[in-house]
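In: could you look at this predicted model? Sequence included:
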Amino acid sequence: MLSFAGLLLGAIFPFAGAAATNVYDYVIVGGGATGLSLAVRLSEDPNRTVVVLEAGNSGIGNPNITNLRLNSNNFGTANDWQFVTVPQVDVGNRVQAQVQGKVLGGGSAINSGMYLRGNKDEYDALERLGAKGWKWDSMFAVVKESEHFHPPSQTEVETFNMTWNPAAHGFAGPISVAIQAVNVSHFFPEYAVPTLKALGHEMNNDPNGGFHNGPSWDFLTSLADSSTRSYAVSGYYLPVMNRTNLRVMTESQGSKIVWSSSSTRGLMTASGVEYVVFHESGVPETRTIDAKNIILSGSALNTPKILELSGVGDPEVLSSLGIDVVVDLPGVGANLCNQPITTASYLLKNGTVNAGNAIRSAIIDIQPFSGYLSGEDLKRSEELLQTKPDLLSEAQFKFMKEQIKAGVPQMEFAWNVAADANNVSTLRFDRLILVKPLSRGTVHINSTDPLEPPVIDPKLAG
């Protein structure tokens, strides 16, 4: 075990703190939900030393983070990487914002808090693609360990006809989950649900049990009966922040892996991480931290950037920037996939709904394509499924076609109603989300400067 005498480990260190000079057992680049939860689990062993490098600030105490209803206030601020795509040719050359959490907790600190597991068929497809042990039956019990579900009260159940399945939830995990009943309008159980049923959409008792089809209540990562966010910082890190073998360094942006050659086999071994900090003057300084094990947890947009700056990736991309190829791995930065959302907003007639000042949806509806497409559109979709998109692998295309034809949900429909100061709804927002798009994009670097953003091309309609 390494000695850390004189260091107050476990606290949050901004860049102004003393540079780490020890060799850590683990360095995790990225303090988002994955990075923090992994750091907490690894540091359960007091003989392991763990450090987390987070590019953003701690965000602790920021009401735009702690209050779920204020989450969009973080977009375009220092808590957001403020990435944008290249012009998207298939959607009129529009540039799309790619919101990414640049703050301790990552996306879990600034997202809308919706808590929804994947469909059973999606997990099972992962194992069929080669990820042994990732099928639904293996993962279900494990993922519930992170959840602390707070059931609705009997009054809420009776008032709003709320449904949930206790077998689909965990009750002792670090992340609080609840059905958000605060300010829920009677509009949903009295009007929305009957209307959906009349259209053939049966209510889903609880979508977290692996079956998504149909409208269901919206589960949120929040404390019971409040809008207080439960996320990676509050749930995982703060309860154990005084561990002497765990160090979190904020405002420390991981830039690339440091390599050393093996004298026995001639192989390159990762021995540390370069990271960038900023002084009060704004001048960046590059530092190095040594580690026996390095874990990159910088999201689908930042991790490829770090790998390519480190010489891991497609030789064509690397050589064009004069970067020596350490590992020839063409898949880095490929197969980029995100879930596009189309939003429509419109005015409601006076007195249509009393929303109780609610600004978020209480119910979501997830359906196969057939729930939204006309007969002609379905015919056209069948034709499109005969041709594989260029960047989609044959195995992925095969499984996705099978899921579409089997009626596995592909579209999510959510709506919000917004009320004015007099509790009268004036606006309605509808969102249609493509859950599993066939298009695939790329994310690569076009500069050796670690502070330059990556080039993001999701090919949203490609």
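Out: Done, it's in.

In: CA atoms for contacts and neighbours, from now on please.
Out: Fine.

In: which stretches of the stretch 201-350 of the chain form strands?
Out: Assignment of strands within the stretch 201-350 of the chain using DSSP state E, counting those that start in this stretch yields the ranges 214-217, 219-220, 246-249, 253-261, 268-278, 284-296, 312-313, 327-328, 341-347.

In: winner for burial among those strands?
Out: Mean neighbour count (mean count of other CA atoms under 10 Å) peaks for strand 246-249 among the strands of the stretch 201-350 of the chain, with a mean of 26.

In: packing partners for that strand?
Out: strand 12-13, strand 50-53 (3 or more CA pairs under 8 Å, 6 or more residues apart in numbering; DSSP states H and E).

In: another one to put next to it:
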Amino acid sequence: MTTTSFETDYVIVGGGSAGCTLAARLSEDSATSVTLLEAGGRDWNPWIHVPIGYGKTIVDPSLNWRYETEKGAEIADRPMYWARGKVLGGSSSINGLLYVRGQAGDYDHWRQLGNAGWSYEDVLPYFKKAENQENGADEFHGDDGPLAVSNLRERNPLCDAFIDSAVEAGIPRNDDFNGANQEGIGYYQITTRNARRCSAAVAYLHPASKRPNLRVVTKAAAEKIIFEGTKAVGVQYEQGGRSVIVRARREVILSAGSIASPQLLMLSGVGPAAHLAEFGIPVVADVAGVGENLQDHYGAIITYKSRLPLTVNDIMTSPVRQVKAGLEYLLFRKGPLTISAAQVGAFVKSGPQATTPDIQFLFQTFSHDEYDAGLHKFSGFANVVCPVRPESRGTLKLRSASAKDSPSMQPNYLAAEADRRILVDAMKISRKVAERAAIRSHIVAEYSPGPQVQSDDELLAYARETGLSIAHQVGTCKMGQDAMAVVDETLKVRGVQNLRVVDASIMPTLVSGNTNAPTIMIAEKAADMIRRQSL
């Protein structure tokens, strides 16, 4: 049975990084009513809030959509596992906690594509507005925003040795990837406060949740946008076995992410007309770019066996060390349970042809193969390397006319020759670092790909067969001026009224690094644009 339950000024679909930010900012105006719909539940699971808990949440079906892509021709005919958050906070509640903005040139490029107001100079104030930087405010950082950005509390000797070896190999030291220059190696900063995860829900939504003009509805799976002609007037969602319609007096805003936002658009009649016709979906607006331009970071893992039992693997295979680590965290908020998915990062150039860094390192004091298999049983650590501005483009399409069926996703990893070349270069540079004395003294042997893999062709074959998604899917509702653009520079969906998309799917190109901080920035900027329009 379908019922019209209530009206509100704004309906936001998706309680992830963007949705939580938007809901909190728009509800600051007490005269404005905001409803946030989240398909998952509340963020009550304790593993969400312990930093190292991502090791559990990344495979937990109660918190994670656990998407699987189509098989990829260039990745040994494998499907790829995509972890995406199904809980308040979205993927910011299950991610690896890294705070990385990308390069100034990423945003200047967005502006050059015709997106006025999205240059680095334009977006920097929104990064600063969001940020509560432990090291204090300066030209690049803010210290009074909701999102806590902290230094790592756990400094493993392996990390220092890797940094020292990289510097010896010619990579400059950089203590702030989000400052004047991204290039170099150093420790990542992470989104924690007092050694607890600072998700978008913790940073933005929880402080706003007692406002009478903000309604948060969980376990509310959006089914379609309701249109009157080409005007979005509400959202139909399913909760507890019944369909409910919430009407929007001002706007419907999709913040469901790079997978669900384009899917919901197409289910609602906004997308490529020929594709919608395959499923008998009436066309509201023929927008060819919905589901196109899919981009993600694809990484290869170089794994080492450690000479000393300094790794997280060693802790997880020892009940005594597990108890010690747990007590250290509970009593002092220190120790290995405070770490992020990678502790040391580097942004390096693949060669003289690169004008800015085109490779990212994610150095980890643990090692694993498939996520579901858990950590290796030996002392191990790893470096994940990936090209940061991939040229490969994929697609997202419907499987059916039901929101219950996940879409068909084909990322086309490594389809572009440049991506293959840069990935091989990245592995070779990582190996050169591992040959230097400081980290070499900790290495028993390279476990994978192993010393038998040497040529470029062998390295590429290894990367094809074992590489993984870094879970940075973007671009499927891209912002722009060309025929494949889905939203304009104000994030309004083309061909319809009162409908915006505000999440990572609007990125025309993938930023040079992790995507959580840029997604929150997008929502901060969108909130300002929406408020200005309503004045």
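Out: Noted; the coordinates are in hand. All of these numbers come straight from a predicted model, not from anything done at the bench.

In: any chance you could compute the TM-score here?
Out: Superposed pair, TM-score by TM-score structural alignment, normalised by the length of the first structure: 0.78. Supporting alignment: 380 aligned residues with a CA RMSD of 2.3 Å.

In: closest one to K256 of the first structure among the helices and strands packed on strand 246-249 of the first structure?
Out: strand 50-53 (12.0 Å; CA to CA).

In: ok, which of the helices and strands packed on strand 246-249 of the first structure comes nearest W259 of the first structure?
Out: strand 50-53 (18.1 Å).

In: after the closest one, next one along is what?
Out: Counting by DSSP states H and E, the next helix or strand C-terminal to strand 50-53 of the first structure is helix 63-66.

In: and that next one against the second structure, how far off on average?
Out: Its aligned residues in the second structure lie a mean 1.0 Å from helix 63-66 of the first structure after superposition (mean CA distance after the TM-score superposition for the first structure).

In: so where in the second structure does that helix end up aligned?
Out: Taken onto the second structure by TM-score structural alignment, helix 63-66 of the first structure occupies residues 46-49 there.

In: now stretch 308-325 of the first structure
Out: The aligned range for stretch 308-325 of the first structure is 266-283, by TM-score structural alignment.

In: for stretch 113-132 of the first structure, same thing?
Out: The aligned range for stretch 113-132 of the first structure is 97-116, by TM-score structural alignment.

In: which parts of that stretch are buried?
Out: 97-104, 106-111, 113, 115 (16 or more other CA atoms under 10 Å).

In: out of these, which two sit at the greatest distance?
Out: The most distant members of these, if one measures by CA to CA, are L97 and L113, lying 29.9 Å apart.

In: how about the helices and strands packed on strand 246-249 of the first structure in CSV, adding mean neighbour count?
Out: Shown next, in CSV, are these (neighbours: other CA atoms under 10 Å):
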stretch, mean neighbour count
strand 12-13, 20
strand 50-53, 27
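
In: could I get those strands in TSV, plus columns for distance to R428 of the first structure?
Out: TSV is the format used below for those (distance: least, CA to CA, whole Å):
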stretch	distance to R428 of the first structure
strand 12-13	41
strand 50-53	41
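
In: picking up where we left off before, contacts for the match of stretch 308-325 of the first structure next, please.
Out: Contacts to stretch 266-283 of the second structure, defined as CA atoms under 8 Å, 6 or more residues apart in numbering, come from residues 223-226, 265, 284-291, 398, 400-403.

In: cutoff 10 Å now
Out: By CA atoms under 10 Å, 6 or more residues apart in numbering, the residues outside stretch 266-283 of the second structure that reach it are 223-227, 230, 232, 235, 260-265, 284-292, 397-403, 477, 486, 493-496.

In: quick one: it to chain centroid distance?
Out: Averaging C-alpha positions (CA atoms, centre = their mean, to the nearest Å) puts stretch 266-283 of the second structure 28 Å from its chain's average.

In: same question, stretch 304-311 of the second structure
Out: With CA atoms, centre = their mean, you get 29 Å for stretch 304-311 of the second structure.
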